[in-house]
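Trainee: no FASTA, just this:
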């Protein structure tokens, strides 16, 4: 997987306020539309981005989002990286389970984002922070997966 050379490079956005969350959502939707994602795909991508950006703000104390257009052969996609230097996650497996929450919500943020994306990776350690990397592929491009794996 390589950045799509004909498209813009990585966009880095700070996450430190609710206004930043809205800007992240806007930029993700804009890029997904440019890459030919359908409306349903755009909605899934923006929903996952919103959940992960909110986690970065609320649980990580703020951080950064990176939005990158990517290609893999003929496939076009969007890779999102959300990073913070907050307290980290003690038990990633537990945090990924449906219904687990430390913030009083529904407990579907991380697990829900994983279900919405084609690729999902999380790297977290107590005291070191958290990095979540997700990728979605436009289903209209040759070789793209039919939907989240």
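Mentor: Arrived safely, thanks for sending. Computed from a prediction, not measured in an experiment: that's the story for all the values here.
Trainee: all contacts plus neighbour counts: C-alpha atoms, from now on.
Mentor: OK.
Trainee: Look up how far residue 3 lies from the closest residue to residue 47 other than its chain neighbours.
Mentor: In space, and not counting its chain neighbours, residue 47 is closest to residue 113: 7.5 Å by C-alpha to C-alpha, 6 or more residues apart in numbering. Distance, residue 113 to residue 3, using C-alpha to C-alpha, to the nearest Å: 22 Å.
Trainee: In addition, the following structure is provided for comparison:
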């Protein structure tokens, strides 16, 4: 994946509150719309960003969401990078299973986000936070 035009155009949102989640979600939807994503795909991008930002607020307390336009042989896309310096995830394989949650949720956030996006990568070490990088490509 390359940034559009070789120059990173990254929109950064610090995430600490519910209003930050809403702002990041709206930004992602607007970028997806500007790239020509269908309305359903715009909603999926917004949902993925919302899930990742919600995890930051609920489990780490603070972090950031970076959103960038990317260009590849697949065409244009949107890249979402969610990071925090929270407690991390003890068992990543369990966290990626539907229904697993260490909080009071349905446990669909991370596995759902992986299903929504075309590309998804997650890394975490206990005590060192979480990094999720995901991308969705604009379908013609």
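Mentor: It's in. Predicted model only: the values in this text are computed from it and were never measured.
Trainee: Could I get the TM-score for this pair?
Mentor: With the length set by TM-score structural alignment, normalised by the length of the second structure, the two chains reach a TM-score of 0.96; 140 aligned residues with a C-alpha RMSD of 1.4 Å.
Trainee: longest helix of the first structure?
Mentor: Using DSSP state H, we find that the single longest helix of the first structure is helix 39-58.
Trainee: residues in contact with residue 83 of the second structure?
Mentor: With contacts defined as C-alpha atoms under 8 Å, 6 or more residues apart in numbering, residue 83 of the second structure is in contact with 56, 63, 64, 65, 129, 130, 131, 132.
Trainee: before we move on, the earlier item: higher neighbour count, residue 113 and residue 3 of the first structure?
Mentor: Neighbour count, other C-alpha atoms under 10 Å: between residue 113 of the first structure and residue 3, residue 113 has more, with 23 against 18.
Trainee: with the second structure superposed, average distance for the longest helix of the first structure?
Mentor: When the second structure is overlaid, helix 39-58 of the first structure sits 0.7 Å from its aligned residues on average, using mean C-alpha distance after the TM-score superposition for the first structure.
Trainee: Tell me the helix or strand right after that helix.
Mentor: Using DSSP states H and E, the next helix or strand after helix 39-58 of the first structure towards the C-terminus is strand 63-72.
Trainee: Average separation of that following strand from the aligned part of the second structure, please.
Mentor: Mean deviation for strand 63-72 of the first structure: 0.3 Å (mean C-alpha distance after the TM-score superposition for the first structure).
Trainee: Identify each buried residue in that strand, please.
Mentor: 63, 64, 65, 66, 67, 68, 69, 70, 71 (16 or more other C-alpha atoms under 10 Å).
Trainee: Which of the helices or strands spans the nearest residue to residue 23 of the second structure once chain neighbours are set aside?
Mentor: Distances taken as C-alpha to C-alpha, 6+ apart place residue 13 nearest to residue 23 of the second structure, at 7.9 Å, with adjacent residues excluded. Using DSSP H and E, residue 13 of the second structure sits in strand 10-15.
Trainee: That strand corresponds to what range in the first structure?
Mentor: Mapping strand 10-15 of the second structure onto the first structure (TM-score structural alignment) gives residues 10-15.
Trainee: For the matching stretch, give me every contacting residue.
Mentor: Contacts for stretch 10-15 of the first structure (C-alpha under 8 Å, 6+ apart): 20-21, 24, 53, 56-57, 62-69.
Trainee: Could I get those residues in TSV, plus columns for distance to residue 107 of the first structure?
Mentor: Formatted as TSV, the contacts of stretch 10-15 of the first structure follow (distance: C-alpha to C-alpha, whole Å):
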residue	distance to residue 107 of the first structure
20	22
21	19
24	22
53	15
56	15
57	16
62	19
63	21
64	22
65	21
66	24
67	25
68	27
69	29
